[in-house]
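**Q** Next come a sequence and a model predicted from it.
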Amino acid sequence: MSVKIGNIDLGDFPLLLAPMEDVSDPPFRFVCKQNGADMMYTEFISSEGLIRDAAKSRQKLDVFEYERPIGIQIFGSDIEHMREATEIATKAKPDLIDINYGCPVKNVACRGAGASLLQDIDKMVAMTAAVVKATHLPVTVKTRLGWDDNTKNVYEVAERLQDVGIKALTIHGRTRSQMYKGVADWTLIREIKRNPRIQIPIFGNGDVDSPEKAANWRLEYEVDGIMIGRAAIGYPWIFREIKHFFETGTFLDGPTINERVDVCTTHLKKSIEWKGSKTGIFEMRRHYANYFKGIPNFKEYRMKLVSLERVEDIEDVLYEIRNKFDTVAV
């Protein structure tokens, strides 16, 4: 049975790339798509920023044909502004619009957006209904279990948001108060999946960082697909490794040093293409440590990579890494 969001066919068990601020930009999405991500999302975009026509928010609307299916994720605290932002985002021609009711960080949640809507379900439902009415595209939602341990209300949220027209729901297995600490709990996600009233796809998110965990949780928690976030940073191969394990029951060998250098170089080039040389090089710095994680005595190279300002110099260091570490097992 294929999983469908509206008319978007995602195959029998899709792997989704999570929308992550300052990470899920087009260059990163490119390398994840190449390695098997079935569905991806933009970084979350402020509804206020879109309405004000802020350059940073507008740039995040960039979507490319090779990324499809792709969702634009928006967040905000004002219902009318979310409606307007939906109209703006729809014009960028994504495949769907996603609403962020899960972001726990202070400057989002403490301004009445993101996860803070879990404290006001009526407003969340009204906001969602307004977004659904403002676009012809399927609308999906990403949220958490609740605000804290005493208010795990996502069961009610799932029913009510389905009733106003969302086409899929992704649930991160933590409360807002947990932030990213502790262990994700997917038991409530399974309860929602088992609810006979729920007809839309339910995706699980939180702590999936290996093929065996993905396979075990697929069976244990009965979700329709899995969204992967932090485990893909600097390791886009996670998608292909999980798919290989699903298909064969065997582990794919991890990426070689050559592959790590190749994908890192592609990511760098895409970053420069999209953002220009200066910003593209600067923003790539957060990724190097993850691409080469586990390589012994790598610090000297990492320090070079995060300090160099010319693409030719960075490529020289990557070439050096390829030659020096090509026999190292990671």
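**A** In hand now; what should we look at? Numbering: from 1, shown residues only.
**Q** only C-alpha atoms for contact and neighbour calcs from this point on.
**A** Noted.
**Q** Could you tell me how many residues sit around the nearest residue to Val164 once chain neighbours are set aside?
**A** Of all residues not flanking Val164 in the chain, Ala129 sits nearest, at 5.4 Å (C-alpha to C-alpha, 6 or more residues apart in numbering). Close neighbours of Ala129, defined as other C-alpha atoms under 10 Å, add up to 20.
**Q** Tell me which helix or strand Ala129 sits in.
**A** helix 121-133 (DSSP states H and E).
**Q** buried sites along that helix?
**A** Buried residues in helix 121-133, counted by 16 or more other C-alpha atoms under 10 Å: Ile121, Met124, Val125, Met127, Thr128, Ala129, Ala130, Val131, Val132.
**Q** Take this one as well and set it beside the first:
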Amino acid sequence: MISLDPPVLLAPMAGITDLPFRQLVASFGAGLVVSEMVASQEMVQAKAGMREKAELGFGVARTAVQLAGREAHWMAEAARMVEANGARIIDINMGCPAKRVTSGLSGSALMRDPDHALSLIEAVVGAVSVPVTLKTRLGWDDDMLNAPELARRAEEAGIAMVTIHGRTRCQFYKGAADWAAIRAVRDAVTIPVIANGDITDGATAARALQLSGAAGVMVGRGAQGRPWVLSQIAAQLAGTPRPAAPEGQALADLVAGHYQAVLSFYGAGLGVKVARKHLGWFMDGAATPAPLRREVLTASDAAQVLRLLPGAFDGSGERAAA
């Protein structure tokens, strides 16, 4: 059984939803946080970098690892591996639109071959005892909107929940997510359906739920630089007071803590580079003056970055809407 309390989930995002970021989001409250996509064969064969992507904070509730692949054997083996290491939920990626993924017949390319997609689902479900979920798009393109049928067959195969990004693969991230189109998936299954795409605040979440009839929402890019936004969305959906976003010294302390967690996770050399995108997003929200922003993002010494952070969030720039 998958908890949807609150019914606001963190989307898997390549290069973003690593363990430090997921832990930060979870500290504010989330129904579920999902790892960045992990290539199943590379995971089993211990390719460099795959372990870090799948690192879960083993044994932590409300956390999932997302697997991608095109061969049932490797998908099943990877699922067994991450379950043995403490994964509470396994998510199958059939929604990634990136050419490097779809050209290998993984991600959303699987929506073009539902029979093969089902063979992967059956292999993973049969390999583990933890819940298995599925993330897809509406279809490959406007002529192949087969998410309802795929979801129905996935439920029959044992999938416990399905998340639908309200775009086709061929849309990538262009245009607007079609939340209303997700309703056809909701009507095709009895398991929970989660709406994903363009959900950034309480208003968009409420609208997505209204149009889709979904059981919850999944937030992706809207959480970049705003790890607290899931808790704000959850409060607005529940009709409870919206928690304030941290500002000033509280925000500087939060960013410094996340920065140090990234350095600890990746090591100082790589960590300084990995952390820069997060620092940039945090400073976007704080309207950090351009010269100071540049200094923070070009500093190669971690101690120097930590000295600069309080000034970057001291309120000299008006905060963007949280």
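**A** Great, that's in hand. The structure presented is a predicted model; accordingly, all values stated were derived computationally and were not measured.
**Q** Just the TM-score for the two chains, thanks.
**A** Overlay of the two chains. TM-score (TM-score structural alignment, normalised by the length of the second structure): 0.94; 320 aligned residues with a C-alpha RMSD of 1.8 Å.
**Q** returning to that earlier point: report all helices and strands that the helix holding Ala129 of the first structure contacts.
**A** Contacts defined by 3 or more C-alpha pairs under 8 Å, 6 or more residues apart in numbering; DSSP states H and E place helix 121-133 of the first structure against helix 79-91, helix 154-163.
**Q** In the first structure, what residue spans correspond to strands?
**A** Assigned by DSSP state E, the first structure shows strands spanning 4-5, 8-9, 15-17, 40-41, 45-46, 70-75, 96-101, 139-144, 168-172, 202-205, 225-228.
**Q** can you put the ones you listed in JSON lines and add distance to Asp185 of the first structure?
**A** Formatted as JSON lines, the strands of the first structure follow (distance: least, C-alpha to C-alpha, whole Å):
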{"stretch": "strand 4-5", "distance to Asp185 of the first structure": "25"}
{"stretch": "strand 8-9", "distance to Asp185 of the first structure": "28"}
{"stretch": "strand 15-17", "distance to Asp185 of the first structure": "19"}
{"stretch": "strand 40-41", "distance to Asp185 of the first structure": "23"}
{"stretch": "strand 45-46", "distance to Asp185 of the first structure": "27"}
{"stretch": "strand 70-75", "distance to Asp185 of the first structure": "24"}
{"stretch": "strand 96-101", "distance to Asp185 of the first structure": "18"}
{"stretch": "strand 139-144", "distance to Asp185 of the first structure": "10"}
{"stretch": "strand 168-172", "distance to Asp185 of the first structure": "8"}
{"stretch": "strand 202-205", "distance to Asp185 of the first structure": "10"}
{"stretch": "strand 225-228", "distance to Asp185 of the first structure": "14"}
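**Q** Compare the ones you listed and give me the one nearest Arg58 of the first structure.
**A** strand 45-46 (8.5 Å; C-alpha to C-alpha).
**Q** Please tell me which residues of the second structure the closest one aligns onto.
**A** Under TM-score structural alignment, the match for strand 45-46 of the first structure in the second structure covers residues 38-39.
**Q** And stretch 255-266 of the first structure, by the same measure?
**A** Under TM-score structural alignment, the match for stretch 255-266 of the first structure is residues 246-257.
**Q** just stretch 207-215 of the first structure next, same as before
**A** Under TM-score structural alignment, the match for stretch 207-215 of the first structure is residues 198-206.
**Q** ok, residues contacting the matching stretch?
**A** By C-alpha atoms under 8 Å, 6 or more residues apart in numbering, the residues outside stretch 198-206 of the second structure that reach it are 176-177, 208, 217-223, 229, 232-234, 236-237.
**Q** In ChimeraX, how would I select the buried members of these?
**A** Selection of buried members from the contacts of stretch 198-206 of the second structure for ChimeraX, criterion 16+ other C-alpha under 10 Å:
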select :177,208,217,218,219,220,221,222,223,229,232,233,234,236,237
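**Q** wait, which of the contacts of stretch 198-206 of the second structure is closest to Arg51 of the second structure?
**A** Scanning the contacts of stretch 198-206 of the second structure for proximity to Arg51 of the second structure, where the rule is C-alpha to C-alpha, the winner is Gly220, at 21.9 Å.
**Q** chain center to the biggest helix by length in the first structure, what's the gap?
**A** What stands out as the longest helix in the first structure, according to DSSP state H, is helix 257-275. Taking the mean of its C-alpha atoms, helix 257-275 of the first structure sits 19 Å from the chain's own mean (C-alpha atoms, centre = their mean, to the nearest Å).
**Q** what do you get for stretch 135-147 of the first structure?
**A** The mean C-alpha position of stretch 135-147 of the first structure is separated from the chain mean by 13 Å, C-alpha atoms, centre = their mean.
**Q** who touches whatever residue of the first structure lines up with Val130 of the second structure in this structure?
**A** When the first structure is aligned by TM-score structural alignment, Val130 of the second structure is paired with Leu137. The contact partners of Leu137 of the first structure, taken as C-alpha under 8 Å, 6+ apart, are Thr90, Asp95, Leu96, Ile97.
**Q** now those residues in TSV, with neighbour count and distance to Phe13 of the first structure?
**A** As requested, the contacts of Leu137 of the first structure are exported to TSV (neighbours: other C-alpha atoms under 10 Å; distance: C-alpha to C-alpha, whole Å):
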residue	neighbour count	distance to Phe13 of the first structure
Thr90	20	26
Asp95	22	18
Leu96	23	18
Ile97	27	20
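**Q** Give me the distance between the nearest residue to Met94 of the second structure once chain neighbours are set aside and Val25 of the second structure.
**A** Here the nearest residue to Met94 of the second structure in space, its sequence neighbours aside, is Gly107; by C-alpha to C-alpha, 6+ apart that works out to 4.1 Å. Note on Gly107 of the second structure: its distance to Val25 of the second structure, by C-alpha to C-alpha, to the nearest Å, is 25 Å.
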